[in-house]
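Q: what follows is a protein structure lacking sequence information:
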């Protein structure tokens, strides 16, 4: 089978899921440099799709709730582009039907649920077992596509998977510190408490306790981050960390500026969120908090950074799988201090 001229890669759900598709997108572009790689994503992750060097063009998915007219408009665009192959990393019946109706000859997806019936190439993965990281499941699909097209020796890319120009990030960091009266020599520890609406996160009080147990021989400043809808928890965490050097960064200008700020983080602390996976793609040091629920473990949603740049914590075996209150954040802080905060910034 000859190399496809155009491939559509579908990952049209949440931010973290899309970030974990970065290695696969880069794998395809690395192995097929003359092939046009397009990504079908929702509007929310479009900015991060545009940042990926493995993507040549972005196609917007209006989503399952969109009107029929919008669904058929997407179908027309897919037909007009004349894709040779589609790789659907997470499929639904709607997307499966669209790939068939768009007359894409090679259609690959995981062999799961009814949606698999729309694909003429499938890979059995049993993702529900969560036996490996999500990004490895994605890479396995990318490797199958390449093998089906005669490329059997492709090397998986290595971190960082996302990188902005170092000179621009250095300038941005300097401006950030000066605007907030932070010494530019300080280590910047980002804490992203999120909205608190998900069961798989620490409480704001736990994040405050964690922050108060951080120790380093060199000065550091906490950078409490918040996206739209997360401002209240950021303000609460700021109040609960009174006495610590801290500032709040409200991400109101979109995902790319947020990602650019994350690149100059010396450490990123959060639950299993989209921003955590941006930090991982940037190969920043991370410490993350997960449940033990099989579909949401630290293994399944492992970050993309190098092994020595990540720590993960979960409730003990003696606690309920999703009881985040049972995580010993003081003990977690000791591990974080030892792993990330003892050497000079």
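A: Happy to help now that I have it. Just so it is clear, the structure is predicted and the values come from calculations on it, not from any experiment.

Q: drop to CA atoms for contacts and neighbour counts, all remaining ones
A: OK.

Q: so who does the closest residue to residue 44 other than its chain neighbours touch?
A: Of all residues not flanking residue 44 in the chain, residue 15 sits nearest, at 7.6 Å (Cα to Cα, 6 or more residues apart in numbering). Residue 15 is in contact with 44, 45, 274, 275, counting by Cα atoms under 8 Å, 6 or more residues apart in numbering.

Q: need the contact list for residue 297.
A: Residue 297 touches 130, 290, 291, counting by Cα under 8 Å, 6+ apart.

Q: swap in 7 Å and give it another go.
A: Contact analysis of residue 297 by Cα atoms under 7 Å, 6 or more residues apart in numbering lists 290, 291.

Q: and the gap between it and residue 169?
A: 32 Å (Cα to Cα, to the nearest Å).

Q: with residue 134 instead?
A: Distance from residue 134 to residue 169, by Cα to Cα: 29 Å.

Q: so those two - more neighbours on which side?
A: Ranked by neighbour count (other Cα atoms under 10 Å), residue 134 and residue 169 place residue 134 first, with 21 against 17.

Q: which stretches of the chain form strands?
A: Ranges of strands in the chain, per DSSP state E, are 6-10, 36-41, 57-60, 85-88, 106-110, 121-123, 187-192, 220-226, 246-250, 267-271, 286-289, 310-313.

Q: comparison target, given below:
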């Protein structure tokens, strides 16, 4: 059985979809799993030993329609699971004659492109985002949804033998290596540079080596803040490819961030991943917390509606840096 999982959006969402591959391998040991993703998510998708082949949507969509159809037919895919609805790919899959096409019935174009619709709502569900993905396996006769404590065992993350000896910085074996990822590129509420700065001040340099990660764009937004703490941290913002960053995270001891891709990468790799979250549905940890063997979340014990329409969350910023220190030391 050849099964293709389609998820063409962000890194964090892709990480939370990868356990589907591990679960399918358990249920159908002889199956072959294809994963359709984007160029920028390739590095994390190819880390999973449960995924047999990565298909790059950015490259596939550049081909002529006839070439796209021929390519998909050559793969002999029998099932496609549209985890992230992608209208153009859904139309292509139908055109390629793939027999079984699963997708949510809540997208009108799936009525014409999917012959195995599944009806469920993500918006009001009490399930974690990763668990909701398993609802799409019902047409395959799989109705079981793993617990959030079982999902970390389904990632199958195995790093390649590729060496990154030329990294601009290296972890320090004599100290606890902690990556702080302050920004979110607008994908999540942020804890704030002031809180991250206070956290840096609380971490003794003889015990902790602190790295600041982020994109080149993040670096520009944090320029003055980075200068302030230049003697306390190693700045790796904008210096690593995703492939190198994944390897770097795997060598660290902990990562602290809001609900971002790097947080979910860290949890999937099995290092201590400390997520800082707002108590606002549906962005609360019950829906989006990192799922890992050493993952932990910090959130105020309340339901907050006051900050829903704001870009910042006062309840999230009220989480004290001392709480993060305690989580690191546990």
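A: Done, it's in. Keep in mind the model is a prediction, meaning the values are calculated, not measured.

Q: how about the residue nearest to residue 44 of the first structure, what's its match in the second structure?
A: Here residue 15 of the first structure is matched to residue 11 in the second structure, going by TM-score structural alignment.

Q: same deal with residue 262 of the first structure?
A: Residue correspondence to the second structure (TM-score structural alignment): residue 262 of the first structure is matched to residue 249.

Q: tell me how far the residue nearest to its match when sequence neighbours are not counted lies from residue 246 of the second structure.
A: The spatial neighbour of residue 249 of the second structure that comes closest, neighbours along the chain excluded (Cα to Cα, 6+ apart), is residue 266 at 6.3 Å. Going from residue 266 of the second structure to residue 246 of the second structure by Cα to Cα gives 8 Å.

Q: these two: which is more packed in?
A: Each of residue 266 of the second structure and residue 246 has its neighbours counted (other Cα under 10 Å); residue 266 has more, 27 against 19.

Q: contacting residues for the more buried one?
A: 249, 255, 273.

Q: closest to residue 197 of the second structure out of those residues?
A: Closest approach to residue 197 of the second structure among those (Cα to Cα): residue 255, at 15.0 Å.

Q: for that closest one, grab the count of nearby residues.
A: 28.

Q: ditto for residue 14 of the first structure
A: 14.

Q: how far away is it from residue 316 of the first structure?
A: Separation of residue 14 of the first structure from residue 316 of the first structure (Cα to Cα) stands at 28 Å.

Q: what's the answer for residue 43 of the first structure, then?
A: 38 Å.

Q: try residue 232 of the first structure
A: 29 Å.

Q: residue most distant from the centroid, the second structure?
A: Distance from the C-alpha centroid of the second structure peaks at residue 66, with 32.7 Å (Cα atoms, centre = their mean).

Q: which residues does it contact?
A: Applying Cα under 7 Å, 6+ apart, no residues contact residue 66 of the second structure.

Q: and for residue 196 of the second structure?
A: Contacts of residue 196 of the second structure (Cα under 7 Å, 6+ apart): residue 182.

Q: sorry, back to before: and the contacts of residue 15 of the first structure, which is closest to residue 250 of the first structure?
A: For the contacts of residue 15 of the first structure, the nearest to residue 250 of the first structure is residue 275 (12.9 Å; Cα to Cα).

Q: map that closest one onto the second structure.
A: Matched by TM-score structural alignment, residue 275 of the first structure corresponds to residue 262 in the second structure.

Q: what's the answer for residue 28 of the first structure, then?
A: Under the alignment (TM-score structural alignment), residue 28 of the first structure maps onto residue 24 of the second structure.

Q: distance between stretch 267-285 of the second structure and the chain's centre?
A: Computed by Cα atoms, centre = their mean, to the nearest Å, the separation of stretch 267-285 of the second structure from the middle of its chain amounts to 11 Å.

Q: run through the helices of the stretch 101-250 of the second structure in chain order.
A: 110-113, 129-133, 193-202, 216-221, 223-228, 242-251 (DSSP state H, counting those that start in this stretch).

Q: of these, which is nearest residue 289 of the second structure?
A: In terms of Cα to Cα, the element of those nearest to residue 289 of the second structure is helix 129-133, at 8.8 Å.

Q: and that closest one, which stretch of the first structure?
A: The alignment of helix 129-133 of the second structure onto the first structure (TM-score structural alignment) covers residues 134-138.

Q: average offset between the matching stretch and the second structure?
A: Stretch 134-138 of the first structure differs from its equivalent in the second structure by a mean of 0.9 Å after superposition (mean Cα distance after the TM-score superposition for the first structure).
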